[in-house]
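J.: Generate coordinates for the sequence data below:
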Amino acid sequence: MSQEPFRSGFCSIVGRPNVGKSTLLNAFIEAKLAIMSDKPQTTRNRILGVYNRPGAQVVFLDTPGIHKPHHKLGEYMNRVAIGTIPEVDVVLFVVDGSVPEPGEGDRYVAEVVANSGRKTILVVNKMDKVKRGDWYAVLDAYKALGDPAVRHPEPRPGSKPIEWLDIVPVSALEHKNVDRLLDLIVEQMEEGPQYYPEGMVTDQPERFVIAEFIREKILQLTREEVPHSVAVEVEQLQRRESGTVYVGASIYVERDSQKGIIIGKRGAMLREIGARARQDIEEMLGSKIFLELFVKVKEDWRNKESVLRSLGYREE
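T.: This is a model prediction of the structure:
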């Protein structure tokens, strides 16, 4: 009896900001790899997640939301997201089904995907927020993004249609229909090698993941301009003889007023950020940690390429 060939390949998760791409990646991997919040543009870097099952491996690339950039960091995020598309076997174009009709951002991403010529699955997320009677109307509205005439009010010569491999309604948050989507993705993969060893779920270094956990708590606890003005750098990560791990991290903001918000009255906000982040970090490392946070001002850091590179925002 012949053995089925091992299937493997790469799959990019793209869409506009805040459609649930990171939640979907975490649902695929059944582990917390990408941070989540209700703030747009939460993901800033490409996040790699490895999905393993008997006879198959899929390497997912979660990407920043494709958006109209207002600074160099935004330009970097767009290049990272769009740059993954030509590298993969399958593209998951994720949209927010709780919004009844696609917007300008969805149309722009659809055009990028269409021009890539890659096999594409339309994933309509957040269907748990849609009334059952409205499902067909929502799915039809987003399905129409495959038509160039829908993406462009005025005809655009050379604009290509998208022939969806499938259109899959899901709730990544409630893990509904995620297994069906995974089966469909695996079916599209061809015979290939096992790129990453069994048990490995990401290629991100510990310092990067820890910094993202800290930034997630800031996103959850602050409002207005502060979340988008924050970067986190883990400067020290040391295992001590006692078995505890010392983590020293700097939180960068752009103005003194933002520094005051992060620290809070008598340090209350900074302590809460640390307490929440510590739980995730200890779960990941499997050790007790001592977390020390410092808040520093780097004026207009999102527009300074040298600072962006030093904080890890550099293209591979």
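
J.: going forward, measure contacts and count neighbours with C-alpha atoms only.
T.: OK.

J.: in the stretch 51-200 of the chain, which spans are helices?
T.: Applying DSSP state H, counting those that start in this stretch to the stretch 51-200 of the chain gives helices spanning 72-84, 104-116, 135-143, 148-151, 178-188.

J.: Output these as CSV; include the columns mean neighbour count and distance to N125.
T.: Supplementary listing: the helices of the stretch 51-200 of the chain in CSV, determined by neighbours: other C-alpha atoms under 10 Å; distance: least, C-alpha to C-alpha, whole Å:
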stretch, mean neighbour count, distance to N125
helix 72-84, 19, 19
helix 104-116, 19, 13
helix 135-143, 17, 10
helix 148-151, 19, 20
helix 178-188, 16, 10
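
J.: before we go on, could you also do this sequence so I can check it against the first one:
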Amino acid sequence: MNSPDPTAGQAAAPHRSGFACFVGRPNAGKSTLTNALVGTKVAITSNRPQTTRHSVRGIVHRDDAQLVLVDTPGLHKPRTLLGQRLNDVVRTTWAEVDAIGFCLPADQKIGPGDRFIAKELAQVKRTPKVAVVTKTDLADRETLTEQLIAVDQLGREAGIEWAEIVPVSAVSGEQVGLVADLLVPLLPEGPPLYPEGDLTDEPEQVMIAELIREAALEGVRDELPHSIAVVVEEMLPREDRPADRPLLDVHAFLYIERPSQKGIVIGPKGQRLKDVGTKARRQIEALLGTPVFLDLHVKVAKDWQRDPKQLRRLGF
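T.: The predicted structure is shown next:
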């Protein structure tokens, strides 16, 4: 006689799909965590604050769910029109997602920036919030324990009831899967929103521009991160190539605000720009899976961060 199937009569768990975003002060590990969850690079990361400008969606495919991650700029006190627009993007996103993950680095004490965000988050009443203590690989056990207690306290002070508090290291991969496990139950039931295999809905040209900008940000002076914008003007397959040896021509402009910055970006005898091109080209080839010829030019767009017309032209 066959033994009864213990799962007989049990309905399969419903499939869930929806949107979540990570918030936190600049450089809190939001983009690195997005990339770790998706399993590939969809958000640019840099050790300089304020590198994320576009709301990149990374898509996590699971058997039971599809989790779409919206990567927003860090909320900060704006000093320019660009800064105000970035903050507007953040607040609009908070109102539209199904869950919010508030990233707080394990190795840094909670500061005024975190309290400012917590106060803002408390006003978004209906969206469940998970506190994600990032960069646990940089903190010892005692420091981590103190931070978890401090995060719990921060929620109480701000009037936020955390759905969960979870420590994670995106760099070592520790507990990355658990973050997804905690976010998925907060999503509504529904079919997948994107085809299997899609990792982002960001247009390729935007992602390529971001990879170039990431390469350009490395090793430049502190005043430059805000001043660099990248626009991909043209992407065309090289016509005279055989089918088994394709080559994609990518022509892009790096825009800076002042003529004095041009020399910093280009470097002595053009070496810096050449290095930027080499690094970005490797990343673009990895992204697209095809050989690339990358043509970079630097242009001055005077005070573009404060000029509405130029902001529109540069995609903000």
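
J.: hmm, back to that, out of the helices of the stretch 51-200 of structure 1, flag the one nearest A34 of structure 1.
T.: Minimum separation from A34 of structure 1 across the helices of the stretch 51-200 of structure 1 (C-alpha to C-alpha) falls at helix 72-84, 14.7 Å.

J.: Read off where that closest one ends up in structure 2.
T.: On structure 2, the counterpart of helix 72-84 of structure 1 by TM-score structural alignment is residues 81-93.

J.: The matching stretch vs structure 1, average offset?
T.: In the superposition with structure 1, the average deviation recorded for stretch 81-93 of structure 2 is 0.9 Å (mean C-alpha distance after the TM-score superposition for structure 1).

J.: hmm, who's touching that stretch?
T.: With contacts defined as C-alpha atoms under 8 Å, 6 or more residues apart in numbering, stretch 81-93 of structure 2 is touched by 21, 53, 55, 70, 72-78, 305-308, 311, 316.

J.: Tell me the buried residues within those.
T.: 21, 53, 55, 70, 72-76, 305, 311 (16 or more other C-alpha atoms under 10 Å).

J.: What is the most widely separated pair among these?
T.: So, these by C-alpha to C-alpha: farthest apart are C21 and Q305, at 25.3 Å.

J.: which residue in structure 2 lines up with M269 of structure 1?
T.: Match for M269 of structure 1 (TM-score structural alignment): R272.

J.: what's around that match, how many residues?
T.: Other residues within reach of R272 of structure 2, judged by other C-alpha atoms under 10 Å, total 18.

J.: what's the one helix or strand it maps to packed up against?
T.: Taking DSSP states H and E as the definition, R272 of structure 2 sits inside helix 271-288. Taking 3 or more C-alpha pairs under 8 Å, 6 or more residues apart in numbering; DSSP states H and E as contact, the helices and strands that helix 271-288 of structure 2 lies on are helix 204-217, helix 259-266, strand 292-300.

J.: Could you export these as TSV, including mean neighbour count?
T.: Output for those, formatted as TSV (neighbours: other C-alpha atoms under 10 Å):
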stretch	mean neighbour count
helix 204-217	22
helix 259-266	16
strand 292-300	17
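
J.: can the ones you listed go into JSON lines with extra columns for distance to P26 of structure 2?
T.: Shown next, in JSON lines, are these (distance: least, C-alpha to C-alpha, whole Å):
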{"stretch": "helix 204-217", "distance to P26 of structure 2": "15"}
{"stretch": "helix 259-266", "distance to P26 of structure 2": "23"}
{"stretch": "strand 292-300", "distance to P26 of structure 2": "26"}
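
J.: Any idea which of these gets closest to C103 of structure 2?
T.: So among those, helix 204-217 is nearest, using C-alpha to C-alpha, at 21.4 Å.

J.: Aligned counterpart of K176 of structure 1 in structure 2, please.
T.: Per TM-score structural alignment, K176 of structure 1 is aligned with E174.

J.: Find the nearest non-adjacent residue to that match, please.
T.: V168 (5.8 Å; C-alpha to C-alpha, 6 or more residues apart in numbering).

J.: still on that earlier bit, quick check, distance from the match of helix 72-84 of structure 1 to the centre of its chain.
T.: Chain-centre distance of stretch 81-93 of structure 2: 15 Å, with C-alpha atoms, centre = their mean, to the nearest Å.

J.: Also stretch 31-42 of structure 1?
T.: 6 Å.

J.: In structure 2, which residue range corresponds to it?
T.: The aligned range for stretch 31-42 of structure 1 is 40-51, by TM-score structural alignment.

J.: Give me the contacts around that stretch.
T.: Under the criterion C-alpha under 8 Å, 6+ apart, residues 26-27, 31-32, 34-35, 52, 56-58, 71, 73-74, 199-200, 207, 210-211, 214, 217-218, 225-226 lie in contact with stretch 40-51 of structure 2.

J.: do the same with stretch 177-187 of structure 2
T.: Stretch 177-187 of structure 2 has contacts (C-alpha under 8 Å, 6+ apart) with 16-20, 37, 65, 67, 98-99, 128, 130, 132, 164, 166, 168.

J.: Helix or strand: which one has V232 of structure 2?
T.: Going by DSSP H and E, V232 of structure 2 is in strand 229-237.

J.: How far does the helix or strand just after that strand sit from its chain's centre?
T.: Using DSSP H and E, the next helix or strand after strand 229-237 of structure 2 towards the C-terminus is strand 248-256. From the chain centre to the centre of strand 248-256 of structure 2 is a distance of 22 Å (C-alpha atoms, centre = their mean).
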